[in-house]
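*Asks:* I need the structure of the sequence given here:
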Amino acid sequence: MALRQIVMFPDQRLRLVADSVTYFDETLRSLATDLLDTMRAAPGIGITAPHIGVAQRVVVLELPDAPGPQTYINPEIIEASKETIRLDEGSISMPGVTGTVERSARVRVRYQDLEGTEHVEEAEGLRAACHQHEIDQLNGLFWTQRLSPLRRGKVMAQFEKLRRR
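*Replies:* As a prediction, this is how the structure comes out:
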């Protein structure tokens, strides 16, 4: 439908807790389509409504091994493994930098689809990390907050250097 402007770090809107979606209508479907288009153009593999300045609990993921994109409304992690994985993460709101983040290797996520029907999904590996990353964003927790202070400092310095160019 439309490409939306991405909210760039350190915009404080990225630190806000997103509101639950209560209306499952054409406006929500248009938002999901705009999120997908914006994510693909960025490019990225995951995006939340707060990334485009909309404080609603909407996530779109399009992972390399998936048959297509998936939209998650009001997602929440209901179970997480104690076993962890370490993967490089970044954000379309902070392009050009990544950092290694440790997260649960497996999660169970409850969410609604675009019609409001509730689902539960089991995820592991990259998909599990993406769920955790995007749900953190919905909760106002930017991915860099998951880094050690030393690593966060390095990532921030790298980002500032890229912004000055």
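
*Asks:* CA atoms for contacts and neighbours, from now on please.
*Replies:* Will do.

*Asks:* any idea how far residue 26 is from residue 32?
*Replies:* Using C-alpha to C-alpha, to the nearest Å, residue 26 is found at 10 Å from residue 32.

*Asks:* quick one: the helices in this structure, in order.
*Replies:* Ranges of helices within the chain are 26-41, 125-138, 149-164, based on DSSP state H.

*Asks:* who wins for proximity to residue 57 among those?
*Replies:* helix 125-138 (6.0 Å; C-alpha to C-alpha).

*Asks:* please give me the structure for this one as well, since I'd like to look at both together:
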Amino acid sequence: MTILNILHYPDERLHTVAQPITEFDAALQRMIDDMAETMYAAPGIGLAASQVNFHKRLVVIDISEEKNDLLVLINPQIIAMDGITTYEEGCLSVPGIYEEVERAQHIKVKALDRNGQPFELETDGLLAICIQHELDHLDGKIFVEKLSRLKLTRILQKIKKRKAM
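*Replies:* Below is the predicted model of the structure:
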């Protein structure tokens, strides 16, 4: 397995809308494994294919403490959501930045597993937030862009300052 390079905001490639996956071949299985290894090594709890410059509708998530409960979502779609919650989010593409973001509290998602088998999942809490965050990546959206213009400007200044060091 390979640890992949994670794109960092404000890289424009993060705004690319991911395309559906139609081939469930060995290359896709390798990409899933590489993405999981990359996420665990980062360390993170979720990674969208768009973050590693693979613009297909693929997400890997593992919110378990033991890091042994990998969830693979291919061509995921949220089909129901309700309630509102606020959670402090971070992102592997925006390292070191954590901000409160408003999300749906409860979601129902349909997707394909790594073998192309359809499934549905109803969830809330951290997993629901993580799924929404990663699906935003597939649509070319970054969590910091949900914030006020002032907060986003400060974050961009902080990123620019870090790069200059």
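
*Asks:* give me the TM-score for these two chains.
*Replies:* With the length set by TM-score structural alignment, normalised by the length of structure 1, the two chains reach a TM-score of 0.93; 164 aligned residues with a C-alpha RMSD of 1.4 Å.

*Asks:* same list (the helices of structure 1) but as TSV, adding distance to residue 105 of structure 1 and mean neighbour count.
*Replies:* Formatted as TSV, the helices of structure 1 follow (distance: least, C-alpha to C-alpha, whole Å; neighbours: other C-alpha atoms under 10 Å):
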stretch	distance to residue 105 of structure 1	mean neighbour count
helix 26-41	24	18
helix 125-138	6	22
helix 149-164	21	13
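
*Asks:* make TSV from those and add distance to residue 55 of structure 1 to it.
*Replies:* Below are those laid out as TSV (distance: least, C-alpha to C-alpha, whole Å):
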stretch	distance to residue 55 of structure 1
helix 26-41	12
helix 125-138	8
helix 149-164	25
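
*Asks:* for those helices, which one sits closest to residue 47 of structure 1?
*Replies:* helix 26-41 (6.1 Å).

*Asks:* which helices and strands sit right next to that closest one?
*Replies:* Judged by 3 or more C-alpha pairs under 8 Å, 6 or more residues apart in numbering; DSSP states H and E, helix 26-41 of structure 1 is in contact with strand 46-48, strand 58-61.

*Asks:* the shortest one aligns to what range in structure 2?
*Replies:* Yep, that's strand 46-48 of structure 1 we're talking about. Here strand 46-48 of structure 1 aligns to structure 2 at residues 46-48, judged by TM-score structural alignment.

*Asks:* contacts only, for the residue lying closest to residue 85 of structure 1 once chain neighbours are set aside.
*Replies:* In space, and not counting its chain neighbours, residue 85 of structure 1 is closest to residue 105: 5.2 Å by C-alpha to C-alpha, 6 or more residues apart in numbering. Neighbouring residues of residue 105 of structure 1 by C-alpha atoms under 8 Å, 6 or more residues apart in numbering: 80-85, 124-125, 128-129.
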